[in-house]
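A.B. asks: Below is the sequence, then the predicted model.
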Amino acid sequence: MSRIAYVNGRYLRHAEAAVHIEDRGYQFSDGVYEVCGIRNGRFMDEALHLERLERSLGELRIAMPLSLAALRHILREVVRRNRISNGLVYLQVTRGVAPRDHPFPASHVPPALVVTAKRLNEARIAAAVAKGVAVATMPDLRWARRDIKSVSLLPNILAKQAARDAGAYEAWLVDADGFVTEGSSTNAWIVDRDGRLVTRPASHAILNGVTRRVLLETAKAEGIEVIERPFTPQEAKSAREAFISASSAIIIPVVRIDGEPVGNAEPGSLTLRLREAYGRVGRLT
């Protein structure tokens, strides 16, 4: 079965889908995106993803391309046409097509919208959860507005590839003061020696992940104490547990950092408890 994509009002075969060469997303990374998980055919935390989409667009002064009702319909139609039961739906909004010039287009240009969907590699995720993964730390070289879910991800992909080259699953990015900000495509968490959950507070320094937000609710519901503060790589290496979070996999345990074991180098009990509890707090629509 051919994959189907939505591009600016049309449903097209994935192999034939394309945007204009002067789309500002292609020329300038002038756009934002969201990735929403699909579980058993239902959308995970869709309202939070669309809320963040509106915020990111507002920060860049890009108009919403459609009403929320129309956008929800398109998301569901793309998922339906691709027969996705467990997977991800990706949507990207850019400032649109205009002659290449750094300032915003002088005349009204409609925003461009692309939506795609794909299945998850559930076996790969299950293996990562069962065994845990390694992360490698490296300097955070990104721009100062990481709270905007921009399509400009060059520093992220360079960090991710550097981690893979080092034999690690993910990169943990470290700011100029020596504190972990987040992963190249995930949020970063540790469980300290007193069993408290620690993660960096939401600010311009990190993307306030939807899964991160739901996990904070989950921890509260489970009676787990949470401290939102920065932590160093050394503190993480000496922590009881560590993990990463993202919409694609919810939680993946971290068992090694820069080659050093975290705890007993096995997925931690609180980490796995949170992952299981997430399903009771996350909203399916």
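C.D. replies: Everything's here; your move.
A.B. asks: hey, let's count contacts and neighbours off CA atoms from now on
C.D. replies: Will do.
A.B. asks: Burial check on Val226, number of neighbours?
C.D. replies: Counted by other C-alpha atoms under 10 Å, the residues lying close to Val226 total 16.
A.B. asks: nearest residue to it other than its sequence neighbours?
C.D. replies: Spatial nearest neighbour of Val226, chain neighbours left out: Leu197 (4.6 Å); criterion: C-alpha to C-alpha, 6 or more residues apart in numbering.
A.B. asks: residue contacts, that neighbour?
C.D. replies: By C-alpha atoms under 8 Å, 6 or more residues apart in numbering, the contact list for Leu197 reads 189-191, 224-227.
A.B. asks: Of the residues you listed, which belong to strands?
C.D. replies: With strands taken from DSSP state E, the overlap with these comprises 189-191, 226-227.
A.B. asks: For Val19, which non-adjacent residue is spatially closest?
C.D. replies: Val7 (7.5 Å).
A.B. asks: Over to Ile252. Which of the three states is it?
C.D. replies: What DSSP: H, G, I helix; E, B strand; the rest coil gives for Ile252 is strand.
A.B. asks: Name the nearest of the ones in strands among the contacts of Leu197 relative to Asn156.
C.D. replies: Using C-alpha to C-alpha, Trp189 is the member of the ones in strands among the contacts of Leu197 that lies nearest Asn156, at 18.2 Å.
A.B. asks: Now do that closest one against Ala205, distance only.
C.D. replies: 15 Å (C-alpha to C-alpha, to the nearest Å).
A.B. asks: same check, this time on Asp101
C.D. replies: 28 Å.
A.B. asks: Second structure follows, compare the two:
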Amino acid sequence: MIPGVQGDSQAYLNGDFLRIDEARISVLDRGFIFGDGIYEVVPVYHGKAFRMAEHLNRLDRSLAALRIASPHDRDGWVKLVNELLARNTQDTCIVYLQVTRGVAKRDHQFPAVPVPPTVFGMVSPWAPPSAAQRASGMTAISIPDERWLHCEIKSVSLLGNVLAKQQAVDAQVDEVVQFRDGFLTEGASTNVWVVSGGKLLAPPKNNLILEGIRYGLMGELAAEAGIPFESRRITREEVENADELLMSSATKEVLPLVALDGKPVGSGKPGPVYERLRAGYDARIAGL
């Protein structure tokens, strides 16, 4: 048995549906040896995938960046996700998809003869942020961003993010806020947003951050709520003096950061811009 995982849940591996505790890959899979692969995490509410098209668009971008041919077309991916959901019958959950370059002799270069990619999918239970988390907010510490320079790829090579997240755990906070050369990048597993003077600010979409699917959604929600939005480089000083800080991800949705490095952010409570964006987010979920 795998600790914390239901062994009888249904997974997908290279064309077959099987119990997750029966799924096996080769020790020569390049995802296992090199972290040579990509993944996606799609939240599901009431049995319906949220922002599926956007998630699959990013999956295609990540595959293209690694020069891995997509093993499915768009309809094929949707069919796979729907079949996983049907076989697992979980109302609110996340669908995890992973594609690696496949099994080959261990060699840093791509296999001389192309090999079939390894395709894996599973469904995991998931509880959206609680009312208490939304009302009280989250906490964070600031750390240097020491990850590689292709954070825009949703790669399974996540050691930098793992080490960053563990720093949050060790400090007994919820997340880290990372800075590179004095400018905001993102959290360990979230995008970070700054509210200053009623305006919503985000770091630019470039190789230094993963463009979260909520990045586009937050821009839409800000426009609908009449909140000015600007994407640009954000200094540490601006973060430290922010009226509000927010974080967003597939599993965290959007939540307020109310303390950074032990100091309150703004009033130390969820702010008005967060509340308006949160209301818009909830409306999108209700509209599925």
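C.D. replies: All right, it came through fine. This structure is a prediction, so every number in the text was calculated from the model and none was measured.
A.B. asks: follow-up on the earlier one: drop anything exposed from the contacts of Leu197 of the first structure.
C.D. replies: Buried subset of the contacts of Leu197 of the first structure (neighbour count, 16 or more other C-alpha atoms under 10 Å): 189-191, 224, 226.
A.B. asks: TSV please, covering those residues and showing distance to Pro139 of the first structure.
C.D. replies: Output for these, formatted as TSV (distance: C-alpha to C-alpha, whole Å):
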residue	distance to Pro139 of the first structure
Trp189	18
Ile190	19
Val191	23
Ile224	31
Val226	26
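A.B. asks: now the helices for the first structure?
C.D. replies: For the first structure, applying DSSP state H gives helices covering 24-28, 46-60, 68-81, 122-131, 154-165, 210-221, 233-237, 269-281.
A.B. asks: So for Asn40 of the first structure, which of those sits nearest?
C.D. replies: helix 68-81 (11.4 Å).
A.B. asks: what sits against whatever residue of the second structure lines up with Glu235 of the first structure?
C.D. replies: Alignment note (TM-score structural alignment): Glu235 of the first structure maps to Glu238 of the second structure. Residues in contact with Glu238 of the second structure (C-alpha under 8 Å, 6+ apart) are Ser196.
A.B. asks: Also Arg42 of the first structure?
C.D. replies: Contacts of Arg42 of the first structure by C-alpha under 8 Å, 6+ apart are 85, 284-285.
A.B. asks: Show me the strands in the stretch 1-150 of the first structure, by range?
C.D. replies: 4-7, 10-13, 31-39, 42-43, 87-94, 112-119, 133-139 (DSSP state E, counting those that start in this stretch).
A.B. asks: now those as JSON lines including distance to Glu266 of the first structure?
C.D. replies: As requested, these are exported to JSON lines (distance: least, C-alpha to C-alpha, whole Å):
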{"stretch": "strand 4-7", "distance to Glu266 of the first structure": "40"}
{"stretch": "strand 10-13", "distance to Glu266 of the first structure": "43"}
{"stretch": "strand 31-39", "distance to Glu266 of the first structure": "26"}
{"stretch": "strand 42-43", "distance to Glu266 of the first structure": "31"}
{"stretch": "strand 87-94", "distance to Glu266 of the first structure": "27"}
{"stretch": "strand 112-119", "distance to Glu266 of the first structure": "28"}
{"stretch": "strand 133-139", "distance to Glu266 of the first structure": "9"}
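A.B. asks: follow-up on the earlier one: OK, contacts around the residue nearest to Val19 of the first structure?
C.D. replies: By C-alpha under 8 Å, 6+ apart, the neighbours of Val7 of the first structure are 17-19, 112-115.
A.B. asks: For these, which two are the farthest from each other?
C.D. replies: Once C-alpha to C-alpha is applied, these give Ala17 and Ala112 as the farthest pair, at 13.2 Å.
A.B. asks: more crowded one of these two?
C.D. replies: Taking other C-alpha under 10 Å, Ala17 of the first structure and Ala112 do not tie; Ala112 has more neighbours (23 against 15).
A.B. asks: how about the more buried one, what's its match in the second structure?
C.D. replies: Taking TM-score structural alignment, the alignment pairs Ala112 of the first structure with Thr118 from the second structure.
A.B. asks: Check Trp143 of the first structure too.
C.D. replies: Under TM-score structural alignment, Trp143 of the first structure pairs with Trp148 in the second structure.
A.B. asks: what do you get for Leu53 of the first structure?
C.D. replies: Here Leu53 of the first structure is matched to Leu59 in the second structure, going by TM-score structural alignment.
A.B. asks: Would you check that that match makes contact with Tyr39?
C.D. replies: Yes - in this structure, Leu59 of the second structure is within contact of Tyr39 by C-alpha atoms under 8 Å, at 7.0 Å.
A.B. asks: Tell me the spacing between the residue nearest to Pro111 of the second structure when sequence neighbours are not counted and Ala65 of the second structure.
C.D. replies: Spatial nearest neighbour of Pro111 of the second structure, excluding adjacent residues (C-alpha to C-alpha, 6+ apart): Ala104 at 6.4 Å. Counting by C-alpha to C-alpha, the separation of Ala104 of the second structure from Ala65 of the second structure is 20 Å.
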